[in-house]
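Chemist: only geometry, no sequence info:
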C-alpha cells in the first residue's frame, strides 16, 4: 500500500501513476475540492462539513478517509472524554493554498456571477485585498502560458498522468455554493486531463482520444462543454476542412495558474523513482520554471501565513 507521509514527499513506485496522476486524483474530484475549500476556511469537524455541504454520511466518510490517507488531513482528538476527532490540514495539505487561491482568482475575473460566493482574500503584509499574479520563482517576472515551455520528464507519459478511476461525485453541486465552471474544468478526471493536454499543445479530437486513452463519447462531451463555457474555441483544422481543432481562448489560458500550481504541488509531494513527470522552463530567464504567486497590490511574493481568507458574507 502506498504511504503518503504528511510532512515529506511520497515515494512513487516505478511504472505507476506519476505525480500528475496522483494530483489529478486529488484535485480532480469535486468532493475533495469542496472539503479542501472549507478546510482552508477553518472547518475541521465532521458535523461542520455536513452542515456546510449537501453531502451524505457515506460520501463524507469516504472522502475524509481518502484525504487522510493522502496525507492532506490528519486526525486529532478535540474532546478526549468522548474521543471525538477533527481533521486538520497537514503541511502537505496547507501547501495546496496556491491552487485554491488561483481557483478563486480565476472565478473572480472570469465568472462574475459567482463573485459574491468567493472567499475574501487579504494580504497581511500590505493589509489590502488582492488577487494573485503568477510569476516565475527564479526571476520574479509575470508569466503567461506562451512564456513557458513544458515537456514530459522521465516519469511523464499520458498513460501515467491520468489517474485510475475512483468514485466520482455527480455534477449537481450548484446548491452547495460551488463554482460550476471551475468544477467543469477540474472536477472530473477527464476534464482535468483534457485541459492539461491542451496546455501541452493538443488540439485535435483524435489526439485527445488517443493520447489520453479517453472514451470518444467523453472527449466529445468535454470539448462541447469547454466550448460552451468559452474556454475552448473550435475552428476548421489546417489539415482537413472537415476536421475541427480546439484551442484555448483567453479565458482558458487564464486558467494556467491553477494548472501550474497543481502540477508544482504534485511534483513537490510525489517523487517517482525515474524522475519528474513534467519539466518546465522559462526561456526569458533560462531557468527551470516554478510558479510563484505575488500580490497584485504590493507585488511581494505571497506566503501562506500572510494570506487572510474569510468566508463570504451570508
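Modeler: Received the coordinates, thanks. None of the values given here were measured: they were computed from a predicted structure. Numbers count the residues shown, from 1 in each chain.

Chemist: from here on, just use CA atoms for contacts and neighbour counts.
Modeler: Noted.

Chemist: measure how buried residue 305 is and give me the count.
Modeler: By the criterion of other CA atoms under 10 Å, residue 305 has 10 neighbours.

Chemist: confirm it sits in a strand?
Modeler: No. Under the criterion used here (DSSP: H, G, I helix; E, B strand; the rest coil), residue 305 is helix, not part of a strand.

Chemist: who's in contact with it?
Modeler: Contact partners of residue 305, counting by CA atoms under 8 Å, 6 or more residues apart in numbering, are absent.

Chemist: would you map the strands across the chain?
Modeler: 10-12, 73-79, 84-89, 120-123, 128-129, 132-136, 149-152, 232-236, 244-248, 270-272, 278-282, 287-288, 291-295, 307-310 (DSSP state E).

Chemist: tell me which of those strands lies nearest to residue 198.
Modeler: Minimum separation from residue 198 across the strands of the chain (CA to CA) falls at strand 244-248, 7.2 Å.

Chemist: put this next to the previous one:
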C-alpha cells in the first residue's frame, strides 16, 4: 500500500478518476503535474490494476482511463481524507464543499464505526493494534524514498496537508508509529530504521502543521493528528484486502470494547446508516 499510494500523484490521479476524470487532458487540467510524471503514474496505476486503459479511437490513437474495483474501494479512505481536510485545514484557497448523503438527503460527516458491534470509534485508545504473522516495521516502511514537493507546489492540489502524510511514504510510517505509541525521537529512528535527517524532517513538518506536539520530550498526537485515525485504518483495511500475504495479516486490530477484530465501517452521522461511495455527493 505504501509503495502504491505513498505517492501524492498516484493518489490524486485515482481521486480525480473517482470524480469523473477519464482522459489524459482531464488529469492535465485538474492537476499541476508534468507530462512525464503523469504518463509514468498512469502506467503504474494500470499495472497495479487501479486503472483500466482503453483505446477508444485509433486514428489518431486516443485512450481513456477508468476506475477498477480496486480503486473504487478506496472511497472510504478518500471520504475520510475529505472530511479531515474540511474540518482541520482551513487554509484552502477554495473551501472544500460539504458532503451530502443521498440516502437521507442531508449534509453529513462520516463516523468511524466497528462493523462487529456497530459502535462508533472516536479514539485510537479504543483499538489494539498488534503485528500479525507477516507484519513488522522492516516490511512496512518504504524501501525507496520519494522527493517531497515544496509547499508552494503543493498549493494547487486538493488535499495539501494530507499529501504531507499520505503522499510521503516515510511520513505515513512516522504517523502510524505515533498512533501505536512511539513518541521519542530515538524510538522512531530505531523502530523505523530511517536516517536521522528523515525522521527529524518528518517530525518537524508534522509539528509545524499541528499534527504532533511535544510533551515532556515525546512527540504526541494532537486532536488534529488523532482525527486522522479513520484515514489510517481505512488505508490499512484496503491494503490488507488487496495485498494479502499467504502467511497471514501484517497487522491485527482489535476493538477493545467488543473484543472482535476491528473491521472499519463509515456511517452517516445523521441517519446512522452505513455509507456507500455512490451515495455521497458534494454540495
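Modeler: Happy to help now that I have it. What you see is a predicted model, and the numbers here were worked out from it, not measured in a lab.

Chemist: distance of the closest residue to residue 51 of structure 2 other than its chain neighbours from residue 50 of structure 2?
Modeler: Once flanking residues are discounted, residue 51 of structure 2 sits nearest to residue 67: 4.9 Å by CA to CA, 6 or more residues apart in numbering. Distance, residue 67 of structure 2 to residue 50 of structure 2, using CA to CA, to the nearest Å: 6 Å.

Chemist: dump the strands of structure 1 to JSON lines, plus distance to residue 164 of structure 1 and mean neighbour count.
Modeler: Supplementary listing: the strands of structure 1 in JSON lines, determined by distance: least, CA to CA, whole Å; neighbours: other CA atoms under 10 Å:
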{"stretch": "strand 10-12", "distance to residue 164 of structure 1": "15", "mean neighbour count": "19"}
{"stretch": "strand 73-79", "distance to residue 164 of structure 1": "22", "mean neighbour count": "16"}
{"stretch": "strand 84-89", "distance to residue 164 of structure 1": "25", "mean neighbour count": "18"}
{"stretch": "strand 120-123", "distance to residue 164 of structure 1": "34", "mean neighbour count": "20"}
{"stretch": "strand 128-129", "distance to residue 164 of structure 1": "39", "mean neighbour count": "16"}
{"stretch": "strand 132-136", "distance to residue 164 of structure 1": "30", "mean neighbour count": "23"}
{"stretch": "strand 149-152", "distance to residue 164 of structure 1": "19", "mean neighbour count": "15"}
{"stretch": "strand 232-236", "distance to residue 164 of structure 1": "26", "mean neighbour count": "17"}
{"stretch": "strand 244-248", "distance to residue 164 of structure 1": "26", "mean neighbour count": "20"}
{"stretch": "strand 270-272", "distance to residue 164 of structure 1": "16", "mean neighbour count": "21"}
{"stretch": "strand 278-282", "distance to residue 164 of structure 1": "19", "mean neighbour count": "19"}
{"stretch": "strand 287-288", "distance to residue 164 of structure 1": "29", "mean neighbour count": "16"}
{"stretch": "strand 291-295", "distance to residue 164 of structure 1": "27", "mean neighbour count": "24"}
{"stretch": "strand 307-310", "distance to residue 164 of structure 1": "33", "mean neighbour count": "16"}
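
Chemist: want to try TSV for the ones you listed, with distance to residue 219 of structure 1 as columns?
Modeler: Listed next are the strands of structure 1 as TSV, based on distance: least, CA to CA, whole Å:
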stretch	distance to residue 219 of structure 1
strand 10-12	29
strand 73-79	33
strand 84-89	35
strand 120-123	35
strand 128-129	39
strand 132-136	29
strand 149-152	22
strand 232-236	13
strand 244-248	12
strand 270-272	28
strand 278-282	23
strand 287-288	32
strand 291-295	29
strand 307-310	36
